[in-house]
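Novice: Quick one: sequence plus predicted model below, questions after.
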Amino acid sequence: MSRRTRRPVSSSAAASKAGLSCPCGLPRAYDDCCGRYHSGAAAPTAEALMRSRYCAFVKGDVGYLVRTWHPRTRPEGLELDPGTRWTGLEVLAVDGGTAFHTNGTVEFRASYRGGALHEVSRFERVDGAWVYVDGEHR
């Protein structure tokens, strides 16, 4: 059975205005939120992995992005555009991706100066850990 939710989730821009420091938009400090995944803890859900990957883009953590990419779809190399300034994350829908699933999707909108990326990302478990497979831009 899969779970599909459509709910507004606070954006990272709103969280920043409230004085919270995790770029993913959840009301936690970075070290207690996505920072722990960047330091080696496994993300427990596909949504948590997607949020932590967004934070990795914000912080320019290419190593984390590569480590959390599915081996069959991982690019040979990854270069981030240093001019991109990410300004907010909005999770639009989640389907599956919990401890009871082997795959899941997360639909999100990631805003940056001058535009936004709207994507439905696919995730799978590999050796018990969630990894990003690919995404469909909307």
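Specialist: Noted; the coordinates are in hand.

Novice: Every contact and neighbour count from this point should use C-alpha atoms.
Specialist: Will do.

Novice: helix or strand for R53, which one?
Specialist: helix 46-59 (DSSP states H and E).

Novice: who does that helix touch, helix- and strand-wise?
Specialist: If you count contacts as 3 or more Cα pairs under 8 Å, 6 or more residues apart in numbering; DSSP states H and E, helix 46-59 packs onto helix 34-38, helix 62-67, strand 86-96, strand 103-112, strand 129-137.

Novice: tally of neighbours for Y64?
Specialist: Counted with other Cα atoms under 10 Å, the neighbours of Y64 add up to 18.

Novice: surely it meets H38?
Specialist: Yes: between Y64 and H38 there is a contact at 6.3 Å, judged by Cα atoms under 8 Å.

Novice: list residues touching both of those two?
Specialist: In terms of Cα atoms under 8 Å, 6 or more residues apart in numbering, Y64 and H38 are both contacted by the residues A56.

Novice: which stretch among the helices and strands packed on helix 46-59 comes nearest R74?
Specialist: helix 62-67 (6.8 Å; Cα to Cα).

Novice: Next, the buried residues of that closest one.
Specialist: Applying a neighbour-count criterion of 16 or more other Cα atoms under 10 Å, the buried positions in helix 62-67 are Y64, L65, V66.

Novice: Next one for the comparison:
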Amino acid sequence: MAKHGSRLRQSLPADSPCPCGRSRTYALCCGRLHSGESKAATAEDLMRSRYSAFVVGDEEYLSRSWHPDTRPRDVGVDADTVWRGLEILGSTEGTPFHDEGTVEFRARYREGGRDGEIHENSRFLRHGGAWVYLDALGGR
């Protein structure tokens, strides 16, 4: 989901629905993770918060939640990409009782007048006591 471009950080009103698709407000869902108030309890929570970070253009959170061994220098958020929805397709492990897990997802977007999607099976690890994105096992 890393697309290079301009760095635009949008703010969402606290009572906005969370972009991750859960039936909570942004402030009570992914906004708490973005601000550093809370940490993701599961790999899926981190996946959802990273999707929401792409929606709002929070490059700092994307960088912070990426494993240092695989994190690019520039995470890159493209202001011209409009994220249109996240669907979690499945997961393995990744609970509060695990140290690793995977989350398969589909994220829809619109860019340059064209619709697209990313389908990925992402791998997550605990690093320094927090869930972080490691890499993709496969995607389209």
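Specialist: Looks like it came in fine. The structure displayed is predicted, hence computed values, not measured ones.

Novice: Against which helices or strands is the lengthiest strand in the second structure packed?
Specialist: Counting residues, the longest strand found in the second structure (DSSP state E) is strand 114-127. Judged by 3+ Cα pairs under 8 Å, 6+ apart, strand 114-127 of the second structure is in contact with strand 100-111, strand 130-139.

Novice: let's go with 10 Å and repeat that
Specialist: Contact partners of strand 114-127 of the second structure among helices and strands, from 3 or more Cα pairs under 10 Å, 6 or more residues apart in numbering; DSSP states H and E: helix 43-56, strand 82-93, strand 100-111, strand 130-139.

Novice: With distance to H119 of the second structure added, can I get those in JSON lines?
Specialist: What follows is these, written out as JSON lines (distance: least, Cα to Cα, whole Å):
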{"stretch": "helix 43-56", "distance to H119 of the second structure": "12"}
{"stretch": "strand 82-93", "distance to H119 of the second structure": "9"}
{"stretch": "strand 100-111", "distance to H119 of the second structure": "4"}
{"stretch": "strand 130-139", "distance to H119 of the second structure": "5"}
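
Novice: Tell me which of these sits nearest to E120 of the second structure.
Specialist: Per Cα to Cα, nearest to E120 of the second structure of these: strand 130-139, 4.1 Å.

Novice: Surely R123 of the second structure is in contact with G101?
Specialist: Yes: between R123 of the second structure and G101 there is a contact under Cα atoms under 10 Å: 6.0 Å.

Novice: Please enumerate the shared neighbours of the two.
Specialist: Common neighbours of R123 of the second structure and G101, counting by Cα atoms under 10 Å, 6 or more residues apart in numbering, are A43, S91, T92, G94, Y133.

Novice: For the last one, give me its contacts.
Specialist: Read that as Y133 of the second structure. Going by Cα under 10 Å, 6+ apart, Y133 of the second structure touches 43, 46-47, 50, 62-68, 70-71, 100-102, 122-127.

Novice: Then D61 of the first structure?
Specialist: So D61 of the first structure contacts H38, R53, Y54, C55, L80 (Cα under 10 Å, 6+ apart).

Novice: Most neighbours out of those, which is it?
Specialist: Within the contacts of D61 of the first structure, most neighbours by other Cα under 10 Å means C55, with 27 neighbours.

Novice: Show me what that one lines up with in the second structure.
Specialist: Aligned by TM-score structural alignment, C55 of the first structure pairs with S52 of the second structure.

Novice: Looks like that match contacts R32 (just checking).
Specialist: No: between S52 of the second structure and R32 there is no contact under Cα under 10 Å: 11.4 Å.
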